[in-house]
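*Asks:* My questions concern the predicted model and sequence given below.
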Amino acid sequence: MSKAVRYRRFGGPEVLEVQEIPEPHAAADEVRVRVTAAGLNPMDWQITTQPDMAARFGITLPAGFGSDFAGVVDEVGAHATGFAIGDRVYGAAIGRSVAEFVLVKTPAETLWPTPERVSDEVAGVLPVSGLTASAALAAIGLHAGDTVLIGGAAGGVGVFAVQLAKLAGARVLGTASEGTFEFLRQLGAEPVAYGPGLADRVRALAPQGITAATDLFGRDAAETALQLGVAPDRISVVADGPAPPPGVHTAGALDAGPGALERITDAIRSGDISVPIAATFPVERIRQAVTTQAERHVHGKIVVTL
């Protein structure tokens, strides 16, 4: 038997259970990963509370939980390719990552070797957030000299978007609550409080105007950018939120270009990107971990260990 977080009805953290399930084994074209760390994302708890969102990902009840993971390959099917027993890996498995074992078919598009000097805790938070941030910035063609407004800059995707934008040579204004301002400054962003009056506060910070925007939480930053004269095709929003204004790009992890995660891990290894881990919880405290993540007041990522 093995442990896995599962739920039998839709709802909040209270529906999540750590269950004993039959230990899965790799089929001929699969590898099995013994999971050591799983990063949480807003989409994980949104899927558990929104049946329509779960349906978009093909998830039906009873269901597993989580998307991102890192660990070690411990079984390789007879016809599986690309990985060997003992390889450190990280990847994405929507609806089943918070479990002792994850099965991945090969050739694998959502499993990558974990680079040396990158811990499992860091690797285990990268796929969804890192790919989403990369896709959101690529959609607006961000380049050196831009002044970009990033909505939700202190969140799990925002910490990557801020740093990737800085590496691209852009000036970054990031919306957040005042309690996260110093945290954002440490990442290289100029913080600005979200909420009513955002356009005026952005004008005060950037009197010459902004040239691009990406909204990683809600639509406040996108609508403000339009109000400030930014062209719709230089604005992006994440794909799992409300419908965007006309002409604005939507972007999600699946839209990221080839090599996006490799570039991020290279930047982590070189010290150009830091990955703040706000808190780590053992799997037995999964409900507390999800509650903490869903409150959106943490500075960085939440990790569940197994």
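*Replies:* Done, it's in.

*Asks:* all contacts plus neighbour counts: C-alpha atoms, from now on.
*Replies:* OK.

*Asks:* if I pick the residue most central in space within the chain, what's in contact with it?
*Replies:* With distances taken as CA atoms, centre = their mean, the residue of the chain nearest its centroid is S129 (1.9 Å). Residues near S129 by CA atoms under 8 Å, 6 or more residues apart in numbering: 41, 156-157, 160, 253.

*Asks:* Please, which helix or strand holds it?
*Replies:* Assigned by DSSP states H and E, S129 belongs to helix 126-139.

*Asks:* do you know how far the residue nearest to the centre of the chain is from T60?
*Replies:* Separation of S129 from T60 (CA to CA, to the nearest Å) stands at 24 Å.

*Asks:* by contact count, what packs against the helix or strand hosting F181?
*Replies:* F181 belongs to helix 181-187 when assigned by DSSP H and E. Contact partners of helix 181-187 among helices and strands, from 3 or more CA pairs under 8 Å, 6 or more residues apart in numbering; DSSP states H and E: helix 158-167, strand 190-193.

*Asks:* Can you point out the buried residues in that helix?
*Replies:* Using 16 or more other CA atoms under 10 Å as the test for burial, helix 181-187 gives 181, 183-184, 187.

*Asks:* Over to stretch 271-288?
*Replies:* 273-277, 280-281, 283-284, 286-287.

*Asks:* okay, pairing it with this:
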Amino acid sequence: MKAAIIAPDGSFTLAEHLAPQTTAEAHLITVTAAGIGPTDLMRAKGFFGPVAAPYVPGGEGVGTLADGTRVYFGHSIAPFGAMAEQTLVADAEVWPCPAQLADDQVIALAISGTGALIPLEEARIQPGDNVLILGATGPVGQIGLQIARIMGAGHVVAAARSADKLAALKARGLADATVQLGTGDDEQALKAASNGGFDVVLDVIYGPPAEAAMRATRPGARMMSIGVQAGQTVALSLRDLVFRSHIGVGTGQRPAAERRAAFERLMAMAADGTLVVDTAIYPFERANEAWAAQAGSPHAKIVIQH
């Protein structure tokens, strides 16, 4: 079968790969679309530990079972990834997806959506809360802005580096205010936009922006950190944290049943068009371009279609 391959030296190529075979515990899925995210590139670079190569990258996608049922999957069985004509997926990871949503929207709302939904649920947004989405222009951030509003947030602020993308989010009504990071004093800019201090922060990027965001919160605030694109450490004093909570949230490592329940909640929200995420779709033959685009920190969910 045709597949994207990560070679032992970390290079990305399109080549022929041995096709998977179904087993009693796993489903053979014919892939119609595959998603690429930051974790796929991090895995290829060994961020999560050594990876046996060559392998097919990509964990999530949409496809069909042997009986024609259309399904979403979030984890495939190595070395078979989503970026191939077929993949192998454990039974617990195969979830039906709504017919009214296109493949790219299902993928955009799945792992990225869970990354926004679970932390915001655990942050217990209260009606009228001031909410900051730090790293708002990517898929997780876009979904976070919308979910915060659905949960009753009264003042929603989007912060990121791209002025154009921030302006687009505000024009769509997804944010009440925006803060362009990296152009001056982030802490003061966030405080000025916070409407008296943030109650909840969904932090997708960590690093120095997270430090500035915590200092723009008010007592009782909850910061939920789920990404490290801006740095893997922060320097916060005890004074910064007094009467505040800072929690590192993992979503992909949770049991399949818990992730599936979150996926189903997201699909229910999106069924009427309430949730919309920007996507960038590439044909399978241009998968190398899609991989390179993800490395460039796109402000959209990268999807490869067959």
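*Replies:* Sure, I can see it. Remember, it's a predicted structure, so these values are computed and weren't measured experimentally.

*Asks:* picking that back up, which of the helices and strands packed on helix 181-187 of the first structure sits closest to D74 of the first structure?
*Replies:* D74 of the first structure sits nearest to helix 158-167 of all those, at 30.3 Å, using CA to CA.

*Asks:* ok, average deviation of that closest one from the second structure?
*Replies:* Helix 158-167 of the first structure, aligned to the second structure and superposed, deviates on average by 1.0 Å (mean CA distance after the TM-score superposition for the first structure).

*Asks:* circling back to that earlier point, in strands only, show me the buried residues of stretch 271-288 of the first structure.
*Replies:* 277, 280-281 (DSSP state E).

*Asks:* for the stretch 201-306 of the second structure, what spans make up the strands?
*Replies:* Along the stretch 201-306 of the second structure, counting by DSSP state E, counting those that start in this stretch, strands occupy 217-225, 245-248, 279-283, 301-305.

*Asks:* same for the second one, what does it pack against?
*Replies:* The reference is to strand 245-248 of the second structure. strand 217-225.

*Asks:* Which positions in the strand it packs on come out as buried?
*Replies:* Per 16+ other CA under 10 Å, strand 217-225 of the second structure contains these buried residues: 217-218, 221-225.

*Asks:* so which of these comes closest to I125 of the second structure?
*Replies:* Nearest to I125 of the second structure among those, with distances taken as CA to CA, is R222, at 9.2 Å.

*Asks:* Trace that closest one over to the first structure, please.
*Replies:* Following TM-score structural alignment, the counterpart assigned to R222 of the second structure within the first structure is R234.

*Asks:* contacting residues for the nearest residue to its match once chain neighbours are set aside?
*Replies:* Distances taken as CA to CA, 6 or more residues apart in numbering place I140 nearest to R234 of the first structure, at 4.5 Å, with adjacent residues excluded. Taking CA under 8 Å, 6+ apart, we find I140 of the first structure in contact with 212-214, 233-236, 249.

*Asks:* ok, whatever residue of the second structure lines up with I140 of the first structure to V200 of the second structure distance?
*Replies:* I140 of the first structure maps onto A123 of the second structure when the alignment is built from TM-score structural alignment. Distance, A123 of the second structure to V200 of the second structure, using CA to CA: 7 Å.

*Asks:* Which residues are in contact with each of the two?
*Replies:* In contact with both A123 of the second structure and V200: 222-224, using CA under 8 Å, 6+ apart.

*Asks:* Next, format those as JSON lines and append distance to Q105 of the second structure.
*Replies:* Shown next, in JSON lines, are the shared contacts of A123 and V200 of the second structure (distance: CA to CA, whole Å):
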{"residue": "R222", "distance to Q105 of the second structure": "29"}
{"residue": "M223", "distance to Q105 of the second structure": "27"}
{"residue": "M224", "distance to Q105 of the second structure": "25"}
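
*Asks:* Quick check: of the buried residues of strand 217-225 of the second structure, which lies closest to T22 of the second structure?
*Replies:* S225 (37.7 Å).

*Asks:* Identify the residues contacting that closest one.
*Replies:* Counting by CA under 8 Å, 6+ apart, S225 of the second structure has contacts 202-206, 246-249.

*Asks:* Quick check: the gap between it and Y282 of the second structure.
*Replies:* For S225 of the second structure, the distance to Y282 of the second structure - CA to CA - is 30 Å.

*Asks:* Check I36 of the second structure too.
*Replies:* 11 Å.

*Asks:* which neighbours do the two share?
*Replies:* The contact lists of I36 of the second structure and Y282 share 290, 302-304, where a contact means CA under 8 Å, 6+ apart.

*Asks:* For ChimeraX, write a command that selects the buried ones of the contacts of S225 of the second structure.
*Replies:* Of those, the buried ones can be selected in ChimeraX as follows, counting by 16+ other CA under 10 Å:
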select :202,203,204,205,206,249
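
*Asks:* okay, the contacts of S225 of the second structure in a markdown table with distance to A270 of the second structure next?
*Replies:* Shown next, in a markdown table, are these (distance: CA to CA, whole Å):
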| residue | distance to A270 of the second structure |
| --- | --- |
| L202 | 20 |
| D203 | 23 |
| V204 | 21 |
| I205 | 25 |
| Y206 | 28 |
| H246 | 29 |
| I247 | 27 |
| G248 | 26 |
| V249 | 23 |
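
*Asks:* Closest one of the contacts of S225 of the second structure to D67 of the second structure?
*Replies:* For the contacts of S225 of the second structure, the closest approach to D67 of the second structure (CA to CA) belongs to V249, at 36.9 Å.

*Asks:* how about the closest one, what's its partner in the first structure?
*Replies:* Under TM-score structural alignment, V249 of the second structure pairs with A251 in the first structure.

*Asks:* My read is that its match contacts A135, right?
*Replies:* Yes: A251 of the first structure lies in contact with A135 (CA atoms under 8 Å); the separation is 5.8 Å.

*Asks:* gap between S11 of the second structure and G184 of the second structure?
*Replies:* 37 Å.

*Asks:* before we move on, the earlier item: pull the most distant pair out of the buried residues of strand 217-225 of the second structure.
*Replies:* R218 and S225 (17.0 Å).

*Asks:* residue in the first structure matching Q142 of the second structure?
*Replies:* Using TM-score structural alignment, Q142 of the second structure lines up with V159 in the first structure.

*Asks:* give me every residue that touches the residue lying closest to its match once chain neighbours are set aside.
*Replies:* Leaving aside its chain neighbours, V159 of the first structure sits nearest to A153 (6.1 Å; criterion: CA to CA, 6+ apart). Going by CA under 8 Å, 6+ apart, A153 of the first structure touches 159, 161-162, 174-176, 184, 216.

*Asks:* go on, R43 of the second structure?
*Replies:* 49, 51.
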